[in-house]
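A.B. asks: fold the following, please.
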Amino acid sequence: MIFAKIASASRPSPSMNRRQPVRESRWPNFAKDWLFTTEESVNPFYFAGRVLVFLLLVVWGWRFVTTPLDTNDTGDSFLHLVNLPFHEAGHLLFMPFGRFMTILGGSLGQILMPLICLVTFLVKTRDPFGGSVALWWTAENFMDVAPYINDARAMDLILLGGFTGQEVDAHDWNNLLTMLGWLPYDHRLAKLAYGIGTALMLLALLWGAMLLRRQYRRLDW
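C.D. replies: Sure, this is the predicted structure:
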């Protein structure tokens, strides 16, 4: 009797022999549900419009990516005028948080606006292709800010009022980097911002291309 109890106690219980369920990664489900969701039947007219937009972003993006930072090509582009109101609004939006954030708010504002559009496209309208366009715009804003950072010491760029930073105390990045004690690193920080913009732009184009490929397979001819 005693030996039987010992033997039964030494046997592993059935529950111990069961394999623990392997938790599936959440990434594939997230990518499928949010980043790569596609209509069951894609309208050819809408698809053609998306292709045209994508080609425009490829051509425009290639110009930004291959143009050196020192040329300030992004600052001279049409999109700079689109970004400018969000830059100025950012100064006002962050004003309650002190002088440093008020100055930084300009660059933050123009980067946050496309990010808000990105989240809206993914969560509200469930339009990942629109999200890829918003990510491209976010990347372009990083590249738009980079020449401004690069000019922090020289202050040669013409600012909104038609003056340079040498003439008026209104150069955001000269003030910011001076307050941080990082003014000697302006060129490095500018290259970092431009590099982030380049990487995000290439990622946005890859995302858009993958979406168009999926949508092409579901065209409603």
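A.B. asks: please count neighbours and contacts with C-alpha atoms only from this point.
C.D. replies: Noted.
A.B. asks: so what's the closest residue to Asn43 other than its chain neighbours up against?
C.D. replies: Closest residue to Asn43 apart from its sequence neighbours, by Cα to Cα, 6 or more residues apart in numbering: Asp220 at 5.7 Å. Residues near Asp220 by Cα atoms under 8 Å, 6 or more residues apart in numbering: 41-44.
A.B. asks: rerun at 6 Å
C.D. replies: Residues near Asp220 by Cα atoms under 6 Å, 6 or more residues apart in numbering: 41-43.
A.B. asks: most neighbours of all these, which one?
C.D. replies: Val42 (17 neighbours; other Cα atoms under 10 Å).
A.B. asks: and the gap between Asp172 and Asp73?
C.D. replies: Per Cα to Cα, to the nearest Å, Asp172 is found 19 Å from Asp73.
A.B. asks: more crowded one of those two?
C.D. replies: When neighbours are counted by other Cα under 10 Å, Asp172 and Asp73 differ, and Asp172 comes out ahead with 21 against 16.
A.B. asks: so for that one, what's the nearest residue that isn't a sequence neighbour?
C.D. replies: Closest to Asp172 by Cα to Cα, 6+ apart is Ile103, at 5.7 Å.
A.B. asks: what sits up against the one helix or strand the one you found maps to?
C.D. replies: Using DSSP states H and E, Ile103 falls within helix 99-119. Residues outside helix 99-119 that contact it (Cα under 6 Å, 6+ apart): 83, 86-88, 90-91, 94-95, 131, 134, 138, 141, 172.
A.B. asks: to compare against the first, here's another:
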Amino acid sequence: MKQCPKCNRDVQPTEETCPHCGIVFAKYYKYHGNSSTPAAERPQVVIQIDPAADTLFGNDTYRDNEAVFLGRCLLLPGFLLWSWLLITPGLASNSAGESFLHLVNLPFHEAGHLIFRPFGQFITSLGGTLGQIMMPMICMLTLLLKTRDPYGAGLCLWWVGENFLDIAPYINDARAGQLPLLGGNFGHSAPYGFHDWEYLLTESDLLAQDHLLAKLAQLIGAMLMIASLIGCGYVLLKQRQALTNSKPE
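C.D. replies: Model (predicted):
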């Protein structure tokens, strides 16, 4: 007699299925192994851990691609210089607003107003800012989770930070209304509600804090940009280790 591995009842050795619980022994042993087989004869499952991989940055689709590695190495200094040019002039310079990226962010800003319009005037006004922040965040998550490109995701995080720098002068202009708005209007002469942050801060009783909130947005943007470039540098370090380890000795 032999024992059924599922219900533990005795079964004739010639039986292919258990008459008590109905399992097919061949299928069961295929996935669970035969406990009667000596441990030394059972197939062993070996899990290999790549020392260059980790949960966030190591799962890189392009980790073993030397051409991609070189391209990434060339991009990083450019983004470092670009960050310096955008961050160091300060809030008053509106360096992000004068950058060509402002024209890239603008369609997402306007689309945000349309997307959030069903949620009322306040959220519609806030939707412009949400739209231009959400787009690079969606790109970042897609690259990180779907494409498995942590370096590209890091650059999208840089883009999120740049959008905070782009928004900061707009917040700072809530009371002054001196920045040119879409359509050639200015905040000081446009109808109430046309200048997003004048409306948002007035409705929130925070208009007097516009400069403080603008500085906070500037700081968040700078920190995100710096953090993203550090992350990109870490990805390059991991990729270099993987490429070195993959080369024949």
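A.B. asks: mind checking the TM-score on these two?
C.D. replies: Remark: TM-score between the superposed chains equals 0.82 [TM-score structural alignment, normalised by the length of the first structure]; 191 aligned residues with a Cα RMSD of 1.6 Å.
A.B. asks: if we can go back for a sec, in helices only, show me the contacts of helix 99-119 of the first structure.
C.D. replies: Secondary structure assignment by DSSP state H places 83, 86-88, 90-91, 131, 134, 138, 141, 172 of these in helices.
A.B. asks: could I get the residues you listed as CSV with distance to Leu160 of the first structure?
C.D. replies: Shown next, in CSV, are those (distance: Cα to Cα, whole Å):
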residue, distance to Leu160 of the first structure
Asn83, 13
Phe86, 13
His87, 11
Glu88, 10
Gly90, 15
His91, 13
Gly131, 30
Ala134, 25
Thr138, 21
Asn141, 17
Asp172, 11
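A.B. asks: translate Asp144 of the first structure into the numbering of the second structure.
C.D. replies: Superposed on the second structure with TM-score structural alignment, Asp144 of the first structure falls opposite Asp166.
A.B. asks: its match: what's it in contact with?
C.D. replies: By Cα under 6 Å, 6+ apart, the contact set of Asp166 of the second structure is 96-97.
A.B. asks: mind redoing it with 7 Å?
C.D. replies: Applying Cα atoms under 7 Å, 6 or more residues apart in numbering to Asp166 of the second structure gives the contacts 96-97, 102.
A.B. asks: which strand or helix spans it?
C.D. replies: Using DSSP H and E, Asp166 of the second structure maps to helix 150-172.
A.B. asks: now the angle from that helix to helix 121-141?
C.D. replies: Angle, helix 150-172 of the second structure to helix 121-141, by axes from the mean of the first three to the mean of the last three Cα atoms, to 10 degrees: 160 degrees.
A.B. asks: Arg153 of the first structure and Leu183 of the first structure, how far apart?
C.D. replies: According to Cα to Cα, Arg153 of the first structure and Leu183 of the first structure sit 7 Å apart.
A.B. asks: and Leu55 of the first structure, by the same measure?
C.D. replies: 39 Å.
A.B. asks: of these two, who's got more company?
C.D. replies: Taking other Cα under 10 Å, Leu55 of the first structure and Leu183 do not tie; Leu183 has more neighbours (19 against 14).
A.B. asks: quick check: closest non-adjacent residue to that one.
C.D. replies: In space, Leu183 of the first structure is closest to Leu177, 4.7 Å off (Cα to Cα, 6+ apart).
A.B. asks: cool, Phe142 of the first structure as well?
C.D. replies: Spatial nearest neighbour of Phe142 of the first structure, excluding adjacent residues (Cα to Cα, 6+ apart): Gly197 at 4.9 Å.
A.B. asks: separation between the one you found and Val42 of the first structure?
C.D. replies: Gly197 of the first structure sits 31 Å away from Val42 of the first structure, going by Cα to Cα.
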